[in-house]
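Novice: Show me the folded form of this:
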Amino acid sequence: MQVTELLAEGLKREYRVVLPAAELDAKATARLTEMKDKVRINGFRPGKVPVAHLKRMYGKSVLAEVIDQAVNEANTKIIDDNGFKLAMQPKVELPQDEAVVNEVIEGKADLSYTVGIEVLPAIELGDFKSISLDKPVLAVTDAEIDETVNRISEANRPYAAKEGAADKGDRVTVSFVGSIDGEKFEGGSGEDIPVVLGSNSFIPGFEEQLIGIAEGETRTVNVTFPENYQAVELAGKAAAFEVTATKIEAPGEMALDDEFAKSLGMDDMAALREQVKSRIAQEHNAQSRAKVKRRLLDALDGLHQFDVPPTLAQQEFEGIWNSVTSEMDNQKRSFADEGTTEEEARADYDKIAKRRVRLGLVLAEIGEKNNIQVTDDEVTRAVVERARQFPGQEQQVWEFYRKNAQALASLRAPIFEEKVVDFLLELATVNEVPVTREELYAEDEADKA
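Specialist: Predicted structure coming up:
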């Protein structure tokens, strides 16, 4: 085997490899010799088929297999001899000229091909103990607990039939048909839909126009969909709804006592409040974790600056760009609407893509150097948790992940990342900083960007 380096530029390498015809023929002959004792051919006793006869019958197909194996072995040797860590699978370019290919297959010419390799950069890890981070913390207040318990009570408030017109706070059951410019639109109709007047659960202006409606009465309700409405084809459009009230109900009294807590499956009011407090604390801790993790990743990015494999960066960019442009198309927005140009946006997202790849490589290097691993039990728990999100389809979800290695890897990756983050937070200096709820849940400028 003869190997010639054609390119050594950044993280890209390219080699020309020549595999002698005699070497390939010798391997093919060895393979055919192995076959001699296994094949059964009319006219020959078992094990007595001449190799020359086998070569006439199977020579080309065996040589093709030998060539495939030899190319893989040659590429592996190049990688091992140079100590490369691959960013992508080697890109092999075999001869395309039919005459050349036939000569190689017939064993009359050496096989000459090129192989392109993209390698991972050597990463020198920074001093993680030098990292200092502010971690926002927020204690759960009685006011938060009271607000949540009140929301729970409102969701469980009893209603009783009422005579007369509907007032704010009443529950009105309605059927409606919506239209835009006189044309009905998809999703604009509903039957027996309960609406609590004043709950702001419908389009702005819808509930207010139902105040005073009586059972059996039909009204035309005119509203305008918000500009940020989730159904982008309706966003910002004026619509008219023909609404008929089929039932009017007044809210009953709701006592926040032990009996109310028991109706929700709790022992008493104290237990309900404790559960609410625990749930709010989990939300605060998750938000705090997200912010301190973002700051940790920023610190890691500052400590590690190196060129990333171009193909990995391009793949990451394409994923981001396709997502961004698809969302903009759905919302019928342009780059001008976003206050930028396509060229500027591409440059910004290219930086984001390279940052993501760089941080991914850094986290992987940290995990490898410190033997951070994800156990099979941890992955199994993740699959079980995922299956629970699809009631009635647990077995199908389980089978999907059991048979799909790529899907299983998508569960393993975030577990690994969180374990590396935990490892780094143990080494870094983390300062707990009390904040308000507004500060904790405020969107960081970096997140907006």
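Novice: When you work out contacts or count neighbours from here on, use the C-alpha atoms and nothing else.
Specialist: Will do.
Novice: ranges for the helices of the stretch 1-150 of the chain?
Specialist: 21-36, 51-82, 98-105, 142-155 (DSSP state H, counting those that start in this stretch).
Novice: Quick check: which of those helices is buried the most?
Specialist: Mean neighbours per residue, mean count of other CA atoms under 10 Å, is largest over the helices of the stretch 1-150 of the chain for helix 21-36, with a mean of 17.
Novice: Which parts of the stretch 151-300 of the chain are helices?
Specialist: Secondary structure of the stretch 151-300 of the chain by DSSP H, counting those that start in this stretch: the helices cover 258-263, 269-303.
Novice: In TSV: the ones you listed, plus mean neighbour count and distance to Ser410.
Specialist: Shown next, in TSV, are those (neighbours: other CA atoms under 10 Å; distance: least, CA to CA, whole Å):
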stretch	mean neighbour count	distance to Ser410
helix 258-263	16	40
helix 269-303	16	19
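Novice: and this one, so I can compare the two:
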Amino acid sequence: MQVKETRNEGLKRGYQFTLPAADLAATVDAKLKEAQPEVEMKGFRKGKVPMAMLKKQFGQRIMGDAMQDAIDGALRKHLEESGDRPALQPKVEMENGETWKEGDDVVVNVSYEALPPIPEIDLSELSLEKLTVPAEEAAVTEALENLAKSAQSFEDRRKGSKAKDGDQVVIDFKGFVDGEAFEGGEAEDYPLVLGSNSFIPGFEDQLVGAKADDEIKVEVNFPEEYGAPHLAGKAATFECKVKAVKAPKAAEIDDELAKKFGAEDLDGLKKQISDRLEQEYAGAARQVMKRSLLDQLDEKVKFDLPDALVEAEASQIAHQLWHEENPEVHDHNHGNIEPTDEHKKLAERRVRLGLLLAEIGQKAEVTVTDQEMTQAVLRAARQYPGQERQFFEFIQQNQGAQQQLRAPIFEDKVIDHIAAQAKVEEKTVTKEELEKAVEKLDEL
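Specialist: Model (predicted):
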């Protein structure tokens, strides 16, 4: 195999591989000779089929395999010798493919963008702040009050009291569309919390001010996107009988409330809340520190980037942001979305940092364990209740999906490795100060 360099500009590489016809023919003959002892053909004993007949019967297929093996081997050898790591799968084109005939040399053009050399960085020069927020008593109290509200009960208001927003009304109702009762539009002793938005828009508003024993006609329109197509967009009338008006009563903040939420007593519940809050604060503080770390790396390290990787990342960013701005579109039948300069700038940052973190992680021998992958798969499977088995099978059979789960785990472990080498100063801040720091993360 003869190899000639045709391009070497920045990260772009081009090579022409020439496989002499004589070498190809020799390879085909060798493969046919190797297979001859096992070949059976009508009219010939096993292993006695003439080479001419073997070549006529199997020559084209074996020649194709031989060409592919030769090209793959030459490319593999070239990459080993050059040390190049292609950013994407190399492009391989046969130059004389349309005119090639047996007896001609095979000429193949190979092109790719090489991954750039990643410069060394002294991680000890990085300076990071690790923010710590203690769970303040006010935050614990607020969480307790919210739990008490979620465990609230309802007590009858005084006779003749008008229902307020947040009250519970117990009603019988029957719904009509075009004067006809419809299936599923009727219930008795239904406890409806006003302001819960659990009924059709406008329904609950018309019961505010109602009293026990009132009979009220509620006029509403089913939403255009309503789940039942025969009711979507239709005007409806509900005949309602108010049987009781009840006021909300928050649960007492005591040991009994604690037991409802799995704690032994109130002190135990407070400890659970405090631990959960501090865990949430620690997660937010980690994101702040991670952004600072990535910003410093991005500032310190510059190197050429493969255009193909940047373009692919910019397209993905543009596509993702377009869907966030158009949440009603769930498919991809929306035409081409052209990345902006802002998308390309963000893509360059992501590609640069991705390559840098990969290099640091590889040198530090950072790996993702089977146990970590299993936990990631289990977490992801919870998003598909009832379809867990299909999800597991999909992950097992899809290398790309596995990589999507592995990548963030690997990145977090590399971040931890870098932070362990950097100068880290612990700083205690308030919840409000942490919230402001988190808000700044959206500025990029």
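Novice: related to what we said a few turns ago, now render the helices of the stretch 151-300 of the first structure as JSON lines, adding distance to Gly116 of the first structure.
Specialist: Converted to JSON lines, these look like this (distance: least, CA to CA, whole Å):
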{"stretch": "helix 258-263", "distance to Gly116 of the first structure": "67"}
{"stretch": "helix 269-303", "distance to Gly116 of the first structure": "29"}
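Novice: looking at those helices, which is closest to Asp68 of the first structure?
Specialist: Checking the helices of the stretch 151-300 of the first structure against Asp68 of the first structure by CA to CA gives helix 269-303 as the closest, at 41.2 Å.
Novice: After superposing, tell me the mean distance of the very next helix or strand once past the closest one to the second structure.
Specialist: As assigned by DSSP states H and E, the chain's next helix or strand after helix 269-303 of the first structure is helix 310-331. Mean deviation of helix 310-331 of the first structure from its aligned counterpart in the second structure after superposition (mean CA distance after the TM-score superposition for the first structure): 1.9 Å.
Novice: Please report how far Gln314 of the first structure lies from Arg56 of the first structure.
Specialist: Gln314 of the first structure sits 47 Å away from Arg56 of the first structure, going by CA to CA, to the nearest Å.
Novice: ok, the aligned partner of Ala314 of the second structure in the first structure to Ala353 of the first structure distance?
Specialist: Residue pairing (TM-score structural alignment): Ala314 of the second structure is matched to Phe317 of the first structure. Per CA to CA, Phe317 of the first structure is found 5 Å from Ala353 of the first structure.
Novice: Over to Leu19 of the first structure?
Specialist: 39 Å.
Novice: With Gly10 of the first structure instead?
Specialist: From Gly10 of the first structure over to Ala353 of the first structure (counting by CA to CA), the distance is 18 Å.
Novice: that older thread, for Asp142 of the first structure, which of the helices of the stretch 151-300 of the first structure is the nearest?
Specialist: Smallest distance to Asp142 of the first structure across the helices of the stretch 151-300 of the first structure (CA to CA): 8.5 Å, for helix 269-303.
Novice: and the closest one, what other elements does it pack with?
Specialist: strand 132-137, helix 142-155, helix 258-263, helix 342-369, helix 437-441 (3 or more CA pairs under 8 Å, 6 or more residues apart in numbering; DSSP states H and E).
Novice: okay, the angle between the longest one and helix 310-331?
Specialist: With axes from the mean of the first three to the mean of the last three CA atoms, to 10 degrees as the basis, helix 342-369 of the first structure and helix 310-331 are set at 130 degrees to each other.
Novice: And the next helix or strand past helix 342-369 of the first structure?
Specialist: helix 376-388.
Novice: same deal with the last one?
Specialist: Counting by DSSP H and E, the next helix or strand C-terminal to helix 437-441 of the first structure is helix 445-448.
Novice: Mean per-residue distance, that next one versus the second structure.
Specialist: Superposed on the second structure, helix 445-448 of the first structure shows a mean distance of 3.4 Å to its aligned residues (mean CA distance after the TM-score superposition for the first structure).
Novice: chain center to that helix, what's the gap?
Specialist: Remark: helix 445-448 of the first structure is offset 20 Å from the chain centroid, using CA atoms, centre = their mean, to the nearest Å.
Novice: And stretch 52-65 of the second structure, by the same measure?
Specialist: Here stretch 52-65 of the second structure shows a centroid-to-chain-centroid distance of 48 Å under the convention CA atoms, centre = their mean.
Novice: Same question for stretch 191-210 of the first structure.
Specialist: Relative to the centre of its chain, stretch 191-210 of the first structure is centred 35 Å away, using CA atoms, centre = their mean.
Novice: Buried residues in that stretch, which are they?
Specialist: Within stretch 191-210 of the first structure, the residues that count as buried by 16 or more other CA atoms under 10 Å are Pro194, Val195, Val196, Leu197, Gly198, Phe206, Glu207, Leu210.
Novice: thinking again about what came up before, select, out of the helices and strands packed on helix 269-303 of the first structure, the one closest to Asp25 of the first structure.
Specialist: Closest to Asp25 of the first structure of those, according to CA to CA: helix 342-369, at 41.9 Å.
Novice: what angle do the closest one and helix 269-303 make?
Specialist: Using the same axes, to 10 degrees: helix 342-369 of the first structure against helix 269-303 is 100 degrees.
Novice: which strands and helices sit next to helix 342-369 of the first structure?
Specialist: Packing partners of helix 342-369 of the first structure (3+ CA pairs under 8 Å, 6+ apart): helix 269-303, helix 310-331, helix 405-427.
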